[in-house]
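Peer 1: No sequence on hand, only this structure:
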């Protein structure tokens, strides 16, 4: 019973908990899993949600992992400031269906375009729940960003996502745009070795390995924009990082993306523009590069990351400015690549 289990309630009311989401985003569904809670699972539950501003959150002490006791009056008083019992319902009171571990998952679809930061899980009246999974996509409030600082436009926490790849034998490309730094090789994108590599490898005059074949991943940016800085981290990939890489960008409509996904990105897209030429990579190192596209007309919606010939990358950061707040960079100031429209928030 590796989960949350409350005592057998002998007072009025029902049990609940408030959970802060790892990232702000749109919720698409829930999995309320009551595996192994045979005979003492929560018979019913509901889920509420709220979008709370970080700077307006009250001071709330962490409940922690303390067991064997209910919340203290001071904790109840602090959490009451959130007024969580008044939050919007994403799942109304619903009966939970037990079963064996494989069939004890209770799935609920959510059809809401709003961003959420917190959820409240109510159980009626008490009992146990093994796991709560909140599925969705990250979504950033682009009106709240600092227009002077570049932001990672491909971050999964903001809504970036991998929409196609050639190989993911050891790790999915979505790992590269994940939250925070890499934890291990398993927390990155790693491909199988190309089987058609030559028996003896050679370099060109620039030190780039001369081999045929490559692996690639295509990402939809969280927001269309201009990429100005690129970070490629090969941490933990000491003997299996790529020799080199390149990055391209383009603008695709929703329909064009759907068509390319159906065709598994096998049809050439002539809209690709170079963001980073073929560049040598170092193992176990975080490397930064300037993008080739420093003009406003090079707004992109998608990026293609190609590694040559194969290997692993921990993190990919494509930093820049959302297209709605960018102007051409001032000619005489290399420190500030772009000027920003006054009152841009009203134009988003």
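Peer 2: Perfect, I can see it now. Keep in mind the model is a prediction, meaning the values are calculated, not measured. Numbering: from 1, shown residues only.

Peer 1: Going by C-alpha atoms from here, please, whenever you check contacts or count neighbours.
Peer 2: Will do.

Peer 1: Give the full set of residues in contact with residue 33.
Peer 2: Counting by C-alpha atoms under 8 Å, 6 or more residues apart in numbering, residue 33 touches 104-106, 129-132.

Peer 1: so of those residues, which ones are in strands?
Peer 2: 105-106, 129, 131-132 (DSSP state E).

Peer 1: shouldn't residue 23 be in contact with residue 155?
Peer 2: No: between residue 23 and residue 155 there is no contact under C-alpha atoms under 8 Å: 11.2 Å.

Peer 1: neighbour count winner among the two?
Peer 2: residue 155 (29 against 17; other C-alpha atoms under 10 Å).

Peer 1: ok, for that one, nearest residue in space, not its chain neighbours?
Peer 2: For residue 155, ignoring the flanking residues on the chain, the nearest one in space by C-alpha to C-alpha, 6 or more residues apart in numbering is residue 177 at 5.0 Å.

Peer 1: putting a second one here so we can go through both:
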């Protein structure tokens, strides 16, 4: 693995005002994995199933979607209330050996909401200024239908590495081509971590997809991926393939206002080669900022020389509404889809219902076997 951007040392004590004013974080553009979804996100079903200790702050905070909150006035029976996972201070066996041993550490096991290949990690120590760990380590395993704590087949994603306080410590993961379901975060020797982000590529279970038959080929939980978009000013395009309905505007994909003659777009990689039969374009919560029209284009990258072809052309969109559209039987197979929105605006969800082709099903099964470790 290689380190993208990490920090060391303690941050200065909180001095009032905006608690994020002295927060240390890299520019998102510096991170090669920033465009990939956080597979541990609570919105996707991520959960923290076990921890060695959570005396000061609960382990479940590690996978919360929103950034960590800090209120300098909030104290409880055990001390300062922190929005993260914080353990008690470790001690040695005697006054002349008061510090913990070099290998002493606390750990927490995170079950990913969507299994997949982890490409990048963010160990966020926001607001842990003098009480963050000196170093962390992250391992992964594939433990289907289990909580992961008892797993023995752990592979290292991040070796024991120093981290800094009140910072987004970011690490690219290289050379671990394996589908995993759980992560184990170890902190040396103790302390607090606000959030753990595991950016990566989803890898669905082919047996589950085969049992479904017809499903949303673009859905993140089925192996779909938002590859790129013309604009992500207000929110990322990956939101359109999240599970469930968008509850608020920020849970969709919204672009800035255009002042030119162009239009915005997003590009999706489908779960595998498949045939789309029905499309849902949801503009939920976009009441004064929905696009006026949308077009859908398809690409079959499995066919040499194939280009983008239209599936829906300039379809009018209504604000705050679900648009259900049927595609003709002649639409043909596709591996990618591109939604053009005219001229700009917000899309809450995009559903592309269909089924895998025989070649697509074989490809999904082969990739699953390849990444089984």
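Peer 2: Happy to help now that I have it. Treat the numbers as computed from the prediction; the structure is a model and nothing was measured.

Peer 1: now what about the TM-score between them?
Peer 2: Here the TM-score for the pair of chains, by TM-score structural alignment, normalised by the length of the first structure, is 0.67; 276 aligned residues with a C-alpha RMSD of 3.4 Å.

Peer 1: circling back: now the contacts of residue 33 of the first structure: which count as buried?
Peer 2: The neighbour-count test (16 or more other C-alpha atoms under 10 Å) marks 104-106, 129-130, 132 as buried among the contacts of residue 33 of the first structure.

Peer 1: want to try TSV for those, with distance to residue 78 of the first structure as columns?
Peer 2: Compiled in TSV, these are given as follows (distance: C-alpha to C-alpha, whole Å):
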residue	distance to residue 78 of the first structure
104	34
105	33
106	31
129	25
130	26
132	24
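
Peer 1: nearest to residue 276 of the first structure, of these?
Peer 2: Lowest distance from residue 276 of the first structure to these (C-alpha to C-alpha) belongs to residue 132, with 41.1 Å.

Peer 1: Next, report how far stretch 277-287 of the first structure is displaced from the centre of its chain.
Peer 2: Relative to its chain's centre, stretch 277-287 of the first structure lies at 23 Å (C-alpha atoms, centre = their mean, to the nearest Å).

Peer 1: which residues in the second structure does it align to?
Peer 2: Stretch 277-287 of the first structure corresponds to residues 313-323 in the second structure, going by TM-score structural alignment.

Peer 1: Ends of the matching stretch, what's the gap?
Peer 2: 14 Å (C-alpha to C-alpha, to the nearest Å).

Peer 1: can you check stretch 118-134 of the first structure too?
Peer 2: Length of stretch 118-134 of the first structure, first residue to last, C-alpha to C-alpha: 11 Å.

Peer 1: so that stretch matches what in the second structure?
Peer 2: Residue span in the second structure matched to stretch 118-134 of the first structure, by TM-score structural alignment: 182-198.

Peer 1: ranges for the helices of the stretch 51-200 of the second structure?
Peer 2: Taking DSSP state H, counting those that start in this stretch, the stretch 51-200 of the second structure contains no helices at all.

Peer 1: in it, which spans are strands?
Peer 2: Counting by DSSP state E, counting those that start in this stretch, the stretch 51-200 of the second structure has strands at residues 75-76, 79-80, 85-86, 106-124, 135-141, 155-162, 168-172, 180-188, 192-193, 195-202.

Peer 1: Provide the aligned range in the first structure for the third one.
Peer 2: Just to be clear, that refers to strand 85-86 of the second structure. Counting by TM-score structural alignment, strand 85-86 of the second structure corresponds to 4-5 in the first structure.

Peer 1: And for the matching stretch, what's in contact with it?
Peer 2: If you take C-alpha under 8 Å, 6+ apart as the criterion, stretch 4-5 of the first structure is touched by 126-131.

Peer 1: Please repeat the previous calculation with a cut-off of 10 Å.
Peer 2: The contact list for stretch 4-5 of the first structure, computed with C-alpha atoms under 10 Å, 6 or more residues apart in numbering, reads 15, 17, 34, 37, 40-42, 67, 126-132.

Peer 1: Pick the one among those residues closest to residue 253 of the first structure.
Peer 2: residue 132 (34.9 Å).

Peer 1: residues in contact with the closest one?
Peer 2: For residue 132 of the first structure, the contact set (C-alpha under 10 Å, 6+ apart) comprises 3-4, 30-34, 105-106, 121.

Peer 1: Can you redo those as JSON lines, where the extra columns are distance to residue 282 of the first structure?
Peer 2: Below are those laid out as JSON lines (distance: C-alpha to C-alpha, whole Å):
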{"residue": "3", "distance to residue 282 of the first structure": "43"}
{"residue": "4", "distance to residue 282 of the first structure": "45"}
{"residue": "30", "distance to residue 282 of the first structure": "41"}
{"residue": "31", "distance to residue 282 of the first structure": "41"}
{"residue": "32", "distance to residue 282 of the first structure": "44"}
{"residue": "33", "distance to residue 282 of the first structure": "43"}
{"residue": "34", "distance to residue 282 of the first structure": "46"}
{"residue": "105", "distance to residue 282 of the first structure": "44"}
{"residue": "106", "distance to residue 282 of the first structure": "46"}
{"residue": "121", "distance to residue 282 of the first structure": "46"}
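
Peer 1: Show me which of the residues you listed is closest to residue 345 of the first structure.
Peer 2: For those, the nearest to residue 345 of the first structure is residue 30 (32.8 Å; C-alpha to C-alpha).
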